[in-house]
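Visitor: this one's sequence-less:
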């Protein structure tokens, strides 16, 4: 059955600077990932921008991306590096000339070393340094931007960097995680007002991660419910007052028994439980329907799917996941949810944070050694979805 989307609906793909550019002096540089690779060269995007422009423009009319704060600003309150400014402005201008709109993510998990060494997001006084960085981004890149995300998945950042110890600075404190969210929320509100002062008609939101936390048995009920409350409600509160839309990402179904069960931490266990999964998490697309209903009813704001995908080496599984998720999105629109667009993660394979480059999400395959790009069957499928504004589900 052919599912047609509204004429105003937009399509795109997403990346993050840290995952695709050679590392600047930031807190992820040199991190050794689970698969053994060091985060340094990643995908050579800064050397292949013209080639990557071709892929981006084939895969939607919106490109969601970030810049490397550390490359732009090597000390607090310092003017941005002119050469790096020119590099990004040229890239954004070329995107716009091809009919691709930029959704700009100001913070995507990564901090300059100077910011991290000053205490990072644990120290409220550092908020002003981030606001200065954001102010310069707004001034220099604002003319190319059609939509802003102040933060990418602050709940994931706080959880992994300050609660679970997976991301730098590898802390394990529930109290610190909540303090970080509070400070990010303060920064978000200030930056929201800065953008609105300069570009009052441009929408400003965040990208907020979501998942389906479920009880696999009686013992899993309490931890699943608590995780759901913290991840979707408490972590959202600091950002909820000043938003034009919610950007939502969805990837994971996580059962608890009482501990969370993932393919990453318990290989083979999800299969034994009869739960479909990718290389990282349980796979239940219907969880996205639950999430869309929750955010629609609670906040009554427009919604954009700012990230969605599947971790797999199999492009045919990726095609099926696109079909599955777009069916959910289409039904949500029919049900009256104000869903404005869908942005797939990711444009091409990148360095998947603490896991490494062999954990693949890309519509375009990247050779880990040569960095050569190849459009996959999933990329060709998504290109047709974009061109036709519809999916055969």
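Guide: Structure's in. What do you need? Because the structure is a prediction, the values reported are computed rather than measured. Numbers count the residues shown, from 1 in each chain.
Visitor: CA only for contacts and neighbour counts going forward, please
Guide: Noted.
Visitor: hey, where'd the helices end up in the chain?
Guide: Secondary structure of the chain by DSSP state H: the helices cover 17-20, 49-58, 69-72, 82-97, 113-117, 127-141, 154-162, 174-198, 221-229, 269-272, 286-299, 315-334, 377-388.
Visitor: Just send the ones you listed back as TSV, with mean neighbour count and distance to residue 103 too.
Guide: Formatted as TSV, these follow (neighbours: other Cα atoms under 10 Å; distance: least, Cα to Cα, whole Å):
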stretch	mean neighbour count	distance to residue 103
helix 17-20	25	13
helix 49-58	17	13
helix 69-72	21	16
helix 82-97	16	10
helix 113-117	17	24
helix 127-141	18	11
helix 154-162	24	17
helix 174-198	19	13
helix 221-229	16	28
helix 269-272	14	35
helix 286-299	16	21
helix 315-334	18	20
helix 377-388	19	17
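Visitor: hold the first one in mind and look at this next one:
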């Protein structure tokens, strides 16, 4: 029987915009509602986690979990530049206090993709001014709530803009060849759709944010090298402000990391991907307390680059290869370059078959346990996601949650996978056969 130590954190994660609902001051709310929107549907009430957080956290507790990762929404805290909303701070204070009442460790993310609308109008994530703005926001939140927050992830998936740029470049190549592969399915983008809507969409973008549409830089926009630098400078500024205000808070950042595997001749591609996804960022992380690792699948590289899935590849609903062992492999790779604590801040699967999720959790956490036995300092695991939620451009069709939600009534339906995850704390792991 494989058991985690009592202090190991096991739980689930959410992101504010995806679950809270009515995040009306955010850039994503704006982009969801403009003419020609690239979003399948608007977020609207989402799953009303803003009002139902106690019910949702209680379900997590009842299952046996002891950790909840969630984000504080910048667009709620600072809906207008320089004006902080005390009512919203009190809301998140209540969320944090409820976690502590239930002996749940909160892991707070300061920025999980969505930004205030005004920030984008000011230049967004390609502007130097964002560094100061983000620092001010993090300072304010820490001054108000820092005594309730043991762990802070400054930015979620700091490398995502780079990954999106790669995906779009590949999509353009695919379009030229009039072929398709699973990568496009994964992110829910369609080049034909995009081309048809582009002119209307970009005109509406510019009008909505009051700037040239070429200067609309949301966090998920493909990044220039300067944009990459700005994100990491935002992280450094946030860490400085948080630590100055409350040095006891453990500060880190999260990265989206694939398990890159090489076939003969593919080694150079793996090295390049690992450098661009993670190693390039290491100089900015030296003063961090922990690292957030997020993994969903693997990529196999041959002598000509990424090897496409075939008809025999087991896929998730998102089009990723079903490969829970990717997580352990990524942790081993990271540990070669990082000797401080690691938290698995996201790992999961979109599927309508919950037995697949149970199997995925068991196999993924078996890999985590093996890494710990090998001496890798993994201190926690938060599954994505606590709730079926709003998956950005894909809307509500994808089902990553441990809890299903009937959005017509907002009724919660915990899945077997939730109790399975929670029981691991007491029961330990029993490897499910593939």
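Guide: Great, that's in hand. No experiment lies behind these values; they were computed from the predicted model shown.
Visitor: now what about the TM-score between them?
Guide: Aligned and superposed, the two chains score 0.88 in TM-score terms (TM-score structural alignment, normalised by the length of the first structure); 379 aligned residues with a Cα RMSD of 2.7 Å.
Visitor: closest to residue 249 of the first structure out of the helices of the first structure?
Guide: Closest of those to residue 249 of the first structure is helix 286-299, at 9.0 Å (criterion: Cα to Cα).
Visitor: Output the residue interval of the second structure matched by the closest one.
Guide: Using TM-score structural alignment, helix 286-299 of the first structure lines up with residues 325-338 of the second structure.
Visitor: just checking, residue 298 of the second structure touches residue 256?
Guide: No. Counting by Cα atoms under 8 Å, residue 298 of the second structure does not reach residue 256; the two are 11.5 Å apart.
Visitor: In contact with residue 275 of the first structure, which residues are there?
Guide: Residue 275 of the first structure is in contact with 282-283, counting by Cα atoms under 8 Å, 6 or more residues apart in numbering.
Visitor: From residue 9 of the second structure, how far off is the spatially most central residue of the second structure?
Guide: By Cα atoms, centre = their mean, the second structure has its centre lying nearest to residue 156, at 5.3 Å. Per Cα to Cα, to the nearest Å, residue 156 of the second structure is found 19 Å from residue 9 of the second structure.
Visitor: now do residue 377 of the second structure
Guide: For residue 377 of the second structure, the distance to residue 9 of the second structure - Cα to Cα - is 12 Å.
Visitor: between the two, who's got more neighbours?
Guide: A direct count of neighbours by other Cα atoms under 10 Å for residue 377 of the second structure and residue 9 places residue 9 higher, at 23 against 18.
Visitor: if we can go back for a sec, tell me the residue in the first structure aligned with the residue nearest to the centre of the second structure.
Guide: Using TM-score structural alignment as the criterion, residue 156 of the second structure maps onto residue 152 of the first structure.
Visitor: which residues sit in contact with its match?
Guide: Going by Cα under 8 Å, 6+ apart, the list of residues near residue 152 of the first structure reads 105-109, 206-208.
Visitor: List the buried residues for stretch 121-132 of the second structure?
Guide: 121-128, 130-131 (16 or more other Cα atoms under 10 Å).
Visitor: got the contact list for it?
Guide: 119, 209-211, 215-219, 223-224, 226-227, 230-231, 233-234, 237.
Visitor: Residue 24 of the first structure contacts residue 71, doesn't it?
Guide: Yes. At 5.4 Å, residue 24 of the first structure counts as touching residue 71 under the criterion of Cα under 8 Å.
Visitor: just to revisit the earlier point, just the buried ones among the contacts of residue 152 of the first structure, please.
Guide: 105-109, 206-208.
Visitor: and these as TSV, adding distance to residue 58 of the first structure?
Guide: Below are those laid out as TSV (distance: Cα to Cα, whole Å):
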residue	distance to residue 58 of the first structure
105	21
106	24
107	26
108	24
109	27
206	25
207	23
208	26
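Visitor: Out of those residues, the closest to residue 343 of the first structure would be?
Guide: The closest of these, once distances to residue 343 of the first structure are taken by Cα to Cα, is residue 207, at 11.2 Å.
Visitor: For whatever residue of the first structure lines up with residue 242 of the second structure, which residues are in contact?
Guide: Aligned counterpart of residue 242 of the second structure in the first structure: residue 195 (TM-score structural alignment). Going by Cα under 8 Å, 6+ apart, residue 195 of the first structure touches 138, 202, 204.
Visitor: how much space is there between the second one and residue 61 of the first structure?
Guide: When distance is defined by Cα to Cα, residue 202 of the first structure is 17 Å away from residue 61 of the first structure.
Visitor: neighbour count winner among the two?
Guide: Ranked by neighbour count (other Cα under 10 Å), residue 202 of the first structure and residue 61 place residue 61 first, with 21 against 14.
Visitor: What does that one correspond to in the second structure?
Guide: Checking TM-score structural alignment: residue 61 of the first structure goes with residue 66.
Visitor: From what I see, its match and residue 11 are in contact.
Guide: Yes. Counting by Cα under 8 Å, residue 66 of the second structure touches residue 11, with 5.9 Å between them.
Visitor: who touches both of those two?
Guide: The contact lists of residue 66 of the second structure and residue 11 share residue 60, where a contact means Cα under 8 Å, 6+ apart.
Visitor: Leaving out chain neighbours, which residue sits closest to residue 266 of the second structure?
Guide: Nearest residue to residue 266 of the second structure, sequence neighbours excluded (Cα to Cα, 6 or more residues apart in numbering): residue 302, at 4.1 Å.
Visitor: nope, residue 364 of the second structure is what I was after
Guide: Residue 364 of the second structure sits nearest to residue 324 (Cα to Cα, 6+ apart), 4.8 Å away.
Visitor: Verify the stated contact: the one you found with residue 360.
Guide: Yes. Residue 324 of the second structure lies in contact with residue 360 (Cα under 8 Å); the separation is 5.6 Å.
Visitor: Understood, closing this out.
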